[in-house]
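In: Have a look at this prediction, sequence included:
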Amino acid sequence: MTNKEKKEILDFLNNWGNGLLAKNLGIQFSEVTEDSLSATMPVDEGVHQPFGILHGGASCVLAETLGSCLSNIFIDKEKYYAVGTNINSNHLRSIRKGMVTGTAKFIRKGKTMHVSEIEIRNEKGDLINYTTMTNNVIAK
C-alpha cells in the first residue's frame, strides 16, 4: 500500500459519518497498513462512567469502529459490505484522562467472514482493553 493510498483511506475514514457516534466520541483514524487500522480517542468526562473512568461502552465503540472499518476498507465496496455479528471485549485497566489508541488487526480475512483483534492502549502503552470481533461480509 502506497503512502498516497494510506492517506486517501485515512482521509475518507476521518470524514465519513459526521454526526455519528464515532465522531461524537472524537475518534480519529491515524494509521492503516495492509492488515491493520489504528485510531485515537480522547478520554475525558464525555466518555466516563459514574466513577470517573473510561466507560466500557466507549471502549467497545472504539473497538467496533476499528473492527468494522478494517473489514470495510479491504473488501470490494461496490459488491459487499461488512457488518459486525459478534464482539467480545475485556476491560483490563482503567483510565481517567488522556488519549487511548486502538489498533485492529485481522486474525482471519476470509471471503465471507473476518475476525479481528483490537488492542486499546493508553499513552504509556499499557493495555486497557482487548477485544475480538467477527464481521460477516454480505453481498449488496
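Out: Yep, it's here.
In: CA only for contacts and neighbour counts going forward, please
Out: OK.
In: Residue 23: how many residues sit nearby?
Out: The burial count assigned to residue 23 is 15, neighbours taken as other Cα atoms under 10 Å.
In: Quickly find the element holding it.
Out: Using DSSP states H and E, residue 23 sits in helix 21-24.
In: Who are the packing partners of that helix?
Out: On a contact count with 3 or more Cα pairs under 8 Å, 6 or more residues apart in numbering; DSSP states H and E, helix 21-24 meets helix 56-73.
In: structure B:
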Amino acid sequence: MQALQMNIKHTSKELVKVDMPVTDSVKQPMGFLHGGASVALAETAASIGGMQHIDEKTQAVVGMEINCNHLKAKKDGILTAKASPIHLGKTSMVWNIEIEDEKKQLIAISRCTLGIINL
C-alpha cells in the first residue's frame, strides 16, 4: 500500500474505500494508468473488507481469484476503490469493487474472491 501511496478512507463490514493517486509509479510505458495498479487497488480494498469479517487472531484472508475490466484510461488524478461484499461464506468471500476517479467516472470494475484460512 505504501509503495503505491494507497490510503484507507473508510472501513466497515459493508463498504471499504481506498484512494490511490495516479503517479508515474503506477503508469505503463505509454503514460497511462497500468492495469496491474488498478488490480492491486481492487484487491487491497477487498482484502481490507474481508478482514472485517474474520477473527484476525485465528484467521486470515488470501486472494484466490480476481478479474478486472478496465473501462477508461487515466494519466493523472486520484482513484477511489469502493469494495462491497457479494458473498460472505465460511471459507470464502466474493467482493465487488468499483474504481472511480475524482470526477466520479467509472475507471474499472473488479470482482475478487478471497479464501478464509486458519492460522
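Out: Received it, and whenever you're ready, just let me know what you need. Computed from a predicted structure; not experimentally measured.
In: Quick one: distance of the helix holding residue 23 of structure 1 to the chain centre.
Out: A distance of 12 Å separates the centroid of the chain from that of helix 21-24 of structure 1, by Cα atoms, centre = their mean, to the nearest Å.
In: Map residue 43 of structure 2 onto structure 1.
Out: Mapped onto structure 1 by TM-score structural alignment, residue 43 of structure 2 lines up with residue 64.
In: which is the next helix or strand following the helix or strand residue 100 of structure 1 falls within?
Out: Using DSSP H and E, residue 100 of structure 1 maps to strand 98-109. Past strand 98-109 of structure 1, further along toward the C-terminus, the next helix or strand under DSSP H and E is strand 113-121.
In: Next, the mean deviation of that next one compared to structure 2.
Out: Compared with structure 2 after the fit, strand 113-121 of structure 1 shows a mean deviation of 0.4 Å (mean Cα distance after the TM-score superposition for structure 1).
In: Skip ahead from that strand and say which helix or strand is next.
Out: According to DSSP H and E, the helix or strand after strand 113-121 of structure 1 is strand 127-139.
In: okay, and that following strand goes to which residues in structure 2?
Out: Against structure 2, strand 127-139 of structure 1 falls on residues 106-118 (TM-score structural alignment).
In: just to revisit the earlier point, show me what contacts the match of residue 43 of structure 2?
Out: 84, 87, 133 (Cα atoms under 8 Å, 6 or more residues apart in numbering).
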